[in-house]
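Novice: below is the structure, and that's it, no one-letter string:
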């Protein structure tokens, strides 16, 4: 079983299981040397309230808000199977007879509209081979926080600033009520940082609430403007009169015969209201914490040459046997007393841990090593042959080169990744 970093004290290195209990209940933990220890809810809450510089407090209280999950498994050792697998109470090999194999293949082919069933029904089963595959995963659940600045016009009202107390730091915010279920793929929240508001002078209008009209004062120096700037009437082109086809003229009703009209933006005042501060001259500035919870995943597959042509995503979706399932603040490689291969494979998965963003802290990790039963079947007919795979305990069929197809790759049924 993987040895985990101590969470509560230097003398205790229990792994917290995801267990929800009542106020008087205790949280079971996976024992290390056969000793069963428990951690009370009060102890967890007490530890969570202690400031941590490197370890994020939800590492301790997350078991109180995550759903019930199986406890960490202790690898057990029994009969040794081909490929170095050490049994954990069940044989991962699939024992399939010819009738079952054909039924699975015929059912798989039947869901492809352009595939013929004759090879599945009549070709000879030439070979059946066990190609069990080991799948390793490491999920790192992190919380990332960053501060963004929000601004809005200040039109009066109460301000939550430092006059009410010191501003809270980004990682001082208690977000336990917002905390998601462990290993949620992604979730984001925005929270205003208490006592971070302040009133600033609007930089666009320098606190005046008005800015120079860009239409009638385009040539003026910055900060200066002229009032009563008029522009030529676009209706009569500045003449004040409208010419008619019979040679007569009439007074332009748009400019009342003056040939000029006031600026349409400011009425020739030279100034318009500043939209940034809505004419108030002040801006309310606050800090907002953007919190992102996400799971960073590492996936690794160890397959024999017989199963090397199958995409790894197929094995990750398949159902197998968990040889190791540990959860801790930071997982370490699992230990199997009788399997050097599994120890090495687990170490490789841990070594490929996804990089942690600079603005994030690790909440919890989960490490799983599984064996997926894979059966490779080769069918022959005269001088032709093809192979397919029966994968996992759900017995999904993976088949890429079926010999009886009629759509030449132009039909959606050829999407072989959709088992």
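Specialist: On my side now, so go ahead. In this text, all values refer to a predicted model and were calculated from it rather than measured experimentally.

Novice: from now on I want contacts and neighbour counts done on CA atoms only, so please keep to that.
Specialist: Noted.

Novice: residues contacting residue 249?
Specialist: Residue 249 sits next to 241-243 when contact means CA atoms under 8 Å, 6 or more residues apart in numbering.

Novice: please, where are all the strands along the stretch 201-350 of the chain?
Specialist: 210-212, 230-232, 241-243, 249-251, 260-262, 271-273, 282-302, 321-328 (DSSP state E, counting those that start in this stretch).

Novice: so can I have JSON lines of these showing distance to residue 378?
Specialist: Formatted as JSON lines, those follow (distance: least, CA to CA, whole Å):
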{"stretch": "strand 210-212", "distance to residue 378": "81"}
{"stretch": "strand 230-232", "distance to residue 378": "88"}
{"stretch": "strand 241-243", "distance to residue 378": "94"}
{"stretch": "strand 249-251", "distance to residue 378": "97"}
{"stretch": "strand 260-262", "distance to residue 378": "89"}
{"stretch": "strand 271-273", "distance to residue 378": "80"}
{"stretch": "strand 282-302", "distance to residue 378": "22"}
{"stretch": "strand 321-328", "distance to residue 378": "25"}
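
Novice: hold the first one in mind and look at this next one:
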């Protein structure tokens, strides 16, 4: 029967970093036959068999009217307002030119942006430990440890990345601390157990060079209390926290990742593609399921090909190391407008992109230095 660790009060999230060695001696692992391979590598990816894709093809979609949806056209008034907002956000740009420029031409184009998101789960197991405080130990005597993919946990909301760590049931083993050899303390490395160190001010000479008075730092003794151990000569073992023993257990690390594939259709206007990839668009199409299928006969062939390529890439990348939980593919329309204008007898160009009318321009005629520092 599957165990849901998220509902088990004895299981807590683990956040500390353990010191090596992580694995207890091999002779202690006789009762953990399911995890014998951990002794070889110390940490191993657990491969999950890829889900078989259902043997059906994508339903034919009525694409004929899709691109007719369009987005509102940019007028001269909208173009000027967008430029004014852009200039107003720049401390070194003057706004006079916005009112005086003459718009000559508006070239408008709608770009399609395809996105594929694949939400997957991967699991890793590893040995780790914690100080043993004489608490109850969930060891092999309580039963066989479940295999990693038989353990049920609460999955985060789809497409939200997260990482959780859990203790695998029945995997705990107690042994002597490897750092202090079961003493709980160890000799201070600063003073080598003496509790005192040579004075750094007089180098142990009791007096500073060419000075008759004795050293004020060590009161003329040439030695002072060790600052590392406060004069005790030993330190509490940081590994077992002075408990002398450690409880070793197998830790399950679950990682939920959201892989992203993006493609922006070709356009003839000279606006950087990286801006269009992040631009705000208008949703045209959305398909979400455990597994999605490549788009068929979309009016823009490059979008159909991008869909096929993205799904194939994610399947090839994740099939051998993760389980795909959900996929989502979308198509958005990104409006793009090239604005050509004249100002004081010279031609200039800027671009308006996205449904929120962001502006991109290389040259603006009214620029001055205000002494600001651009980071």
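Specialist: Perfect, I can see it now. The model shown is predicted, which means the values in this text are computed figures rather than measured ones.

Novice: of the strands of the stretch 201-350 of the first structure, which is nearest residue 133 of the first structure?
Specialist: strand 282-302 (5.9 Å; CA to CA).

Novice: what residues in the second structure pair up with the closest one?
Specialist: Matched against the second structure by TM-score structural alignment, strand 282-302 of the first structure falls on residues 245-265.

Novice: buried set for the matching stretch?
Specialist: 245-259, 261-265 (16 or more other CA atoms under 10 Å).

Novice: again with stretch 345-362 of the second structure
Specialist: 348-355, 357-360.

Novice: out of these, what pair is the most spread apart?
Specialist: 348 and 355 (22.8 Å).

Novice: sorry, back to before: among the contacts of residue 249 of the first structure, who's most crowded?
Specialist: residue 241 (21 neighbours; other CA atoms under 10 Å).

Novice: wait, that one touches residue 251, no?
Specialist: Yes: using CA atoms under 8 Å, residue 241 of the first structure makes contact with residue 251 at a distance of 4.6 Å.

Novice: my guess is residue 169 of the second structure is in a strand, correct?
Specialist: No: counting by DSSP: H, G, I helix; E, B strand; the rest coil, residue 169 of the second structure is not found in a strand; it is coil.

Novice: now it: how far from residue 3 of the second structure?
Specialist: Counting by CA to CA, to the nearest Å, the gap from residue 169 of the second structure to residue 3 of the second structure is 9 Å.

Novice: out of these two, which sits in the busier spot?
Specialist: Of the pair residue 169 of the second structure and residue 3, residue 169 is the one with more neighbours under other CA under 10 Å, namely 24 against 13.

Novice: quick one: map the more buried one onto the first structure.
Specialist: Aligned by TM-score structural alignment, residue 169 of the second structure pairs with residue 194 of the first structure.

Novice: contact partners for residue 303 of the first structure?
Specialist: 131-134.

Novice: show me where the first structure has its helices.
Specialist: For the first structure, the helices defined by DSSP state H cover 41-48, 58-61, 98-110, 118-122, 312-317, 340-351.

Novice: quick one: contacts of the fifth one?
Specialist: With contacts defined as CA under 8 Å, 6+ apart, helix 312-317 of the first structure is touched by 133, 135, 301, 372, 391-392, 417.

Novice: what of the second one?
Specialist: Counting by CA under 8 Å, 6+ apart, the neighbours of helix 58-61 of the first structure from elsewhere in the structure are 7, 44-45, 47-48, 176, 329, 363-364.

Novice: neighbours around the counterpart of residue 75 of the second structure in the first structure, how many?
Specialist: In the first structure, residue 75 of the second structure lines up with residue 97, judged by TM-score structural alignment. Residue 97 of the first structure has 9 neighbours, counted by other CA under 10 Å.

Novice: and the longest strand for the second structure?
Specialist: Ordering each strand of the second structure by length in residues (DSSP state E) puts strand 102-131 first.

Novice: just checking, what packs against that one?
Specialist: strand 43-46, strand 245-264, helix 301-318, strand 323-343 (3 or more CA pairs under 8 Å, 6 or more residues apart in numbering; DSSP states H and E).

Novice: how about a cut-off of 6 Å?
Specialist: With contacts defined as 3 or more CA pairs under 6 Å, 6 or more residues apart in numbering; DSSP states H and E, strand 102-131 of the second structure has these neighbours: strand 43-46, strand 245-264, strand 323-343.

Novice: okay, that strand sits on what stretch of the first structure?
Specialist: Residue span in the first structure matched to strand 102-131 of the second structure, by TM-score structural alignment: 124-153.

Novice: in that stretch, what's buried?
Specialist: By neighbour count with 16+ other CA under 10 Å, stretch 124-153 of the first structure contains the buried residues 125, 128, 130-145, 147, 151, 153.

Novice: and stretch 43-52 of the second structure, by the same measure?
Specialist: By neighbour count on 16+ other CA under 10 Å, the buried set for stretch 43-52 of the second structure is 43, 46-48.

Novice: for stretch 136-155 of the second structure, same thing?
Specialist: For stretch 136-155 of the second structure, a neighbour-count test (16+ other CA under 10 Å) marks 137-140, 145-146, 148, 151, 153 as buried.

Novice: which one of the residues you listed is nearest residue 176 of the second structure?
Specialist: Set against residue 176 of the second structure, the nearest of those by CA to CA is residue 137 (14.7 Å).

Novice: residues touching the spatially closest residue to that closest one that is not a sequence neighbour, list them.
Specialist: In space, and not counting its chain neighbours, residue 137 of the second structure is closest to residue 172: 6.2 Å by CA to CA, 6 or more residues apart in numbering. Counting by CA atoms under 6 Å, 6 or more residues apart in numbering, residue 172 of the second structure touches 138-139, 248-249.

Novice: just residue 106 of the first structure next, same as before
Specialist: Residue 106 of the first structure is in contact with residue 120, counting by CA under 6 Å, 6+ apart.

Novice: let's go with 8 Å and repeat that
Specialist: Residue 106 of the first structure touches 117, 120-121, counting by CA under 8 Å, 6+ apart.
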